[in-house]
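Colleague: Got a sequence here, can you model it:
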Amino acid sequence: MKNTRNFCIIAHIDHGKSTLADRLLEFTGTLTDRQQQDQVLDDMDLERERGITIKSHAIQMAYDFNGELYKLNLIDTPGHVDFSYEVSRSIAACEGALLIVDATQGIQAQTISNLYLALEHDLEIIPIMNKMDMDNAMPEEVEEQIIDLIGCKPGDIIRASGKTGLGVDEILEAIIKRIPAPSGDPDAPLQALIFDSVFNSFRGIIAYFRIINGQIRKGDFVKFFATGKEYNADEIGVLKLVQQPREVLSAGDVGYIISGIKTSREVKVGDTITHVKRPCDKAIEGFTNVKPMVYAGIYPVDADDYEELRASMEKLQLNDASLVFEPESSAALGFGFRCGFLGLLHMEIIQERLDREFDMDVITTVPNVSYKAYTTKGEILDVHNPSGLPAPNYLDFIEEPYISAQIISKSEYIGAVMTLCIGKRGTLKNQIYLTSDRVELTMELPLGEIVFDFYDKLKSISKGYASFDYHISGYKAAKLVRLDILLNGEPVDALSTLIHQDNAYEFGRRMCAKLKELIPRQQFDIAIQAAIGAKIIARETVKAVRKDVTAKCYGGDITRKRKLLEKQKKGKKRMRQVGNVEVPQSAFLAVLKLD
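Modeller: The predicted structure follows:
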């Protein structure tokens, strides 16, 4: 155990942690030349295309230092705020963390929030300045920022470059010297924390774990603490680039277990594995249950694919424990699922993965957040979508979730950033200058306002410099109304939204105008209306495709023309009663991009 080190890498998105992980693997000889490629640990196509890490990956390296062989278990983590749950799991399985800061950009919001997570778990932090080979690196300024943030000495900060391999040997030396060895008792009852799981269509579910106390052998009879289910450990082993089976794993080791589990509900990430004969007293406290921030409905394009979609979602949930879903139905879209996501990027990635990995075509409804509705009888209801709102005569008031957001930006963009936040009903709580030209703003904003396009706008007004991180601060009463869209008097439930009273008129008008462009013309007029309760606040009409029925009437009395027009009018009226208006898929998506 004294030669084992478990560590993770934490950083803001795009600060070069995957590239640095590549150099560590190369330096320790974990990869052969054939396996060498950029971002080795990012094995999803999506991760490579977008240059982001979505899943945390574990890999074991062997390193010879001063004649002794050390086992280094690296758990790579994502950097985007939407995947911070993955980070919390990796941190729970480690004793130390490499804090990577981009020397060209300095400290950004996600760096700070990931650092706090690591400090809560008492991890040893090794600060690293990456991208030192870049011409626009600012080592002195960034060094000051790191010292301010974690209070270390200038000599503790390692200068490195993932691209050229500068400083990699120093990093490995620091991991061995500064990060403590795991402190567990190999003779105690088995206690192992599951920090991840993946689905393999041949072998069932593979759980990744970190042993805190005790030992596990191949063929042992084990049980999972939370579910109480019992299994035989068919195969255990360590994670190199491929899985390598072992006969026995002991306290401090990171490995995997295959026990022929078929259903996803039986493996809970954060659960404890222990022996059936000699169980441990209590489960390990690892991390909290995840709370979704954004809700949206996902429906199959073809109603017959509903069961297939359910199976795909369950398999995805294994890989991504932060996805939450439950069945729901909609009058316009049939059967589908109400899903909870950690943010908009998370939602986009899930949609993309459903399409690529499971070949599922889905329709996603307008994302929203969950509100608390207080009725006149004193009940409190959780409202995830507008159709769940009680009738106005029973509704006392609604509360909406608020967030406390930290925005770090260059000082020249501060005016534009504030204007954006105040336009989203935000209030400024605090403003701190981190250095002469970097400001940290603390704003309080309603979560519902940032769900749509806040992050994109923030990036564009700050030329990509501002970084954004948030946590839920609580609920506050709000003047929210339900805005319905009616087509020929029929409400389309997939298009209704809960919106603040002051923005409702403007939003309703824009929505009607947008739908007028997208809904194809029929043989009859289609009225598109936006309504709050019984009050219509906006209307557009898609004009009918006209046929000139009187073209053949020339000469003679006007009554001949009138007779034909009356006949046509009756036909149109009947058509409007039986004809239904098809809302194309593009209309549901256009609502998301209403700007």
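Colleague: make it CA atoms for all contacts and neighbour counts henceforth
Modeller: Noted.
Colleague: For the stretch 101-250 of the chain, which segments are assigned as helices?
Modeller: Ranges of helices within the stretch 101-250 of the chain are 109-120, 139-150, 168-178, based on DSSP state H, counting those that start in this stretch.
Colleague: One more sequence to fold, the one below, so I can look at both together:
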Amino acid sequence: MKHIRNFCIIAHIDHGKSTLADRLLDFTGSVTEREKQDQLLDSMDLERERGITIKSHAIQMEYTFEGQDYILNLIDTPGHVDFSYEVSRSIAACEGALLIVDAAQSIQAQTISNLYLALENDLEIIPILNKVDLPSANPEEVTDDIVDLLGCDPEEIIHASGKTGFGVDNILEAIIKRIPHPKGNYDEPLQALIFDSVYNSFRGVETYFRVMNGSIKKGQRIKFVATNKEYNADEVGTLKLSQVVRKEIKTGDVGYLITGIKDAREVKVGDTITDAKNPTTKVLAGFEDVKPMVFAGIYPVDTEDYEELRNSMEKLQLNDASLVFVPESSAALGFGFRCGFLGMLHMEIIQERLEREFNMTVITTVPNVSYHAFKRKDPDEIIIVNNPTDLPDPSSLDRVEEPYIKATIITKSDYIGNIMSLCIEKRGLITNQTYLTTERVELTFDMPLAEIVFDFYDRLKTVSKGYASFDYSPIGLRASKLVRVDILLNAQPVDALSSLIHADNAHNIGKKMCEKLKELIPRQQFDIPIQAAIGAKIISRETIKALRKDVTAKCYGGDISRKRKLLEKQKKGKKRMRQVGNVEIPQQAFMAVLKLND
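Modeller: Sure thing, here's the model as predicted:
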């Protein structure tokens, strides 16, 4: 155990975590020349295309230092705020963390929030100044920022470059000398923490765990504490680039387990694995339940695919424990699920993964957040409103409370005016303004979460020319004047397009939605009125004029394949559309609300 080190890499987006992980793997000889590629641990197509890390990735390296062999278990984590739950789970399986700061960009919002996560778990922090070879790097100034943040000596900060491999030997030396070895007792009953799992269609659920006490052997009868079910450990092993089968995984080490479980619901992330014959008396604390920030409905395009969508979501939940979903139904879209996400990027990624990995074509409704409504008759009873259609009749309402967040924005001082006007437009209240240096400012706002859900992050990047970093944490609920805006198509309400909006913005947003839908909904053989209504009061109206039948538009000349191509293209588009009353609504219309400011 004295020769095992478990550590993770934490940083803001694009500060070079995955690239530095590549250099560590090269330096320890964990990858052969054939296997080498950039961002090696980002195994998902989606991660490679977007250049972001979505999942935490665990890998074991072997390194000889001063004549002694060491086992280093590395977990590379995502940097985006939407995947902070992945980071918190990785931190729980480690004793140390490499805190990476970009020498050109300095400390950003997510650097600070990930650092606090690590400090709460008493991890040993090794600060690393990355990208020192860049022409725009400013190592002296950034070193001072790190010293102010951590209170460490400037000599403790390791200068490195993930691109060239400079300083990697110093990092490995620091990992061995400064990160404590795992604590635990080999003679105690088995106690292991599940920190991740994936679904393999051939072998069932693969569980990733960290052994806290005792050991786990191949063929051993084991028990999962949360579900109280017993299994045989068919295969255990360590996680190198590919899985390596072992007879036993001992205290302090990280490994994987295959028990042949086929039902995704039987494995809970944060559960304790123990010996069935000699169970442990102490159950591990696990992880606190994830709090979804954004809710949206996900519906299958074809109602018959409902059960298949449920199975796909359960398998996806194994791999992404921060996804929360419950069944719901809609008059317009049939049966589907109400899903909770940690943010808009998370929602986008889940939708994309459902389409790619499980071949499910889905319709996503307008995202919203969870509100609390109180009636006049019984002011103590809380009605949780996850869907605008759940809001009680306005005449019986006493008040509606909406979730607020504390938003931290770090930016250059040139952009303060733009950012303040954006936050005030989004109903934000400024609570603090601190100059970190003469150039960089930290702004703190109290803002309604609902205003952040849509396009806030994109617009923040636009007004600050990409220089603002953003992080948030929930601070509770506050009473607010909210109304439900319904959209009527051809006098039929479309529940999937309803939204809860602050009363001051309702007229404006209702008008914009009608105009946007007029552009997106195709013309029919009859006039289609589009109306926005609050209760029985119509606040805006647009009309899509009827289409004259165009019988002369035959495809003259050319090959039959021209016609066929057009027909195929049309067929695909048709599949994504939904009949509501007798008006077809394209998928873009459901997401139109997100782009009202374009």
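Colleague: Can you tell me which of the helices of the stretch 101-250 of structure 1 is packed in deepest?
Modeller: helix 109-120 (a mean of 19; mean count of other Cα atoms under 10 Å).
Colleague: mean shift of that one relative to structure 2?
Modeller: With mean Cα distance after the TM-score superposition for structure 1, helix 109-120 of structure 1 departs from structure 2 by a mean of 0.3 Å once superposed.
Colleague: where's the closest residue in space to Lys218 of structure 1 that isn't next to it in sequence relative to Glu230 of structure 1, distance?
Modeller: Excluding the flanking residues, the one nearest Lys218 of structure 1 by Cα to Cα, 6 or more residues apart in numbering is Glu247, at 5.3 Å. Glu247 of structure 1 is 20 Å from Glu230 of structure 1, where distance means Cα to Cα, to the nearest Å.
Colleague: what do you get for Arg159 of structure 1?
Modeller: 48 Å.
Colleague: Neighbour count: these two, which is higher?
Modeller: Arg159 (23 against 16; other Cα atoms under 10 Å).
Colleague: Look up the closest residue to that one, ignoring the ones flanking it.
Modeller: Spatially, and ignoring its direct neighbours in sequence, Arg159 of structure 1 is nearest to Met129 (4.9 Å; Cα to Cα, 6+ apart).
Colleague: Contact partners for Asp484 of structure 1?
Modeller: Asp484 of structure 1 is in contact with Pro491, Val492, Asp493, Leu495, Ser496, Thr497, Ala530, Ala531, Ile532, Gly533, counting by Cα atoms under 8 Å, 6 or more residues apart in numbering.
Colleague: Shouldn't it be within a helix?
Modeller: No: assignment of Asp484 of structure 1 by DSSP: H, G, I helix; E, B strand; the rest coil gives strand, placing it outside any helix.
Colleague: residue in structure 2 matching it?
Modeller: Matched by TM-score structural alignment, Asp484 of structure 1 corresponds to Asp486 in structure 2.
Colleague: which residues in structure 2 form helices?
Modeller: 17-27, 45-50, 84-92, 109-120, 139-150, 168-178, 306-319, 344-357, 416-425, 449-453, 456-463, 503-520, 560-575, 587-590 (DSSP state H).
Colleague: got the ones you listed as JSON lines, with distance to Arg376 of structure 2 columns?
Modeller: Formatted as JSON lines, these follow (distance: least, Cα to Cα, whole Å):
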{"stretch": "helix 17-27", "distance to Arg376 of structure 2": "53"}
{"stretch": "helix 45-50", "distance to Arg376 of structure 2": "49"}
{"stretch": "helix 84-92", "distance to Arg376 of structure 2": "38"}
{"stretch": "helix 109-120", "distance to Arg376 of structure 2": "40"}
{"stretch": "helix 139-150", "distance to Arg376 of structure 2": "49"}
{"stretch": "helix 168-178", "distance to Arg376 of structure 2": "60"}
{"stretch": "helix 306-319", "distance to Arg376 of structure 2": "38"}
{"stretch": "helix 344-357", "distance to Arg376 of structure 2": "34"}
{"stretch": "helix 416-425", "distance to Arg376 of structure 2": "31"}
{"stretch": "helix 449-453", "distance to Arg376 of structure 2": "24"}
{"stretch": "helix 456-463", "distance to Arg376 of structure 2": "34"}
{"stretch": "helix 503-520", "distance to Arg376 of structure 2": "19"}
{"stretch": "helix 560-575", "distance to Arg376 of structure 2": "45"}
{"stretch": "helix 587-590", "distance to Arg376 of structure 2": "33"}
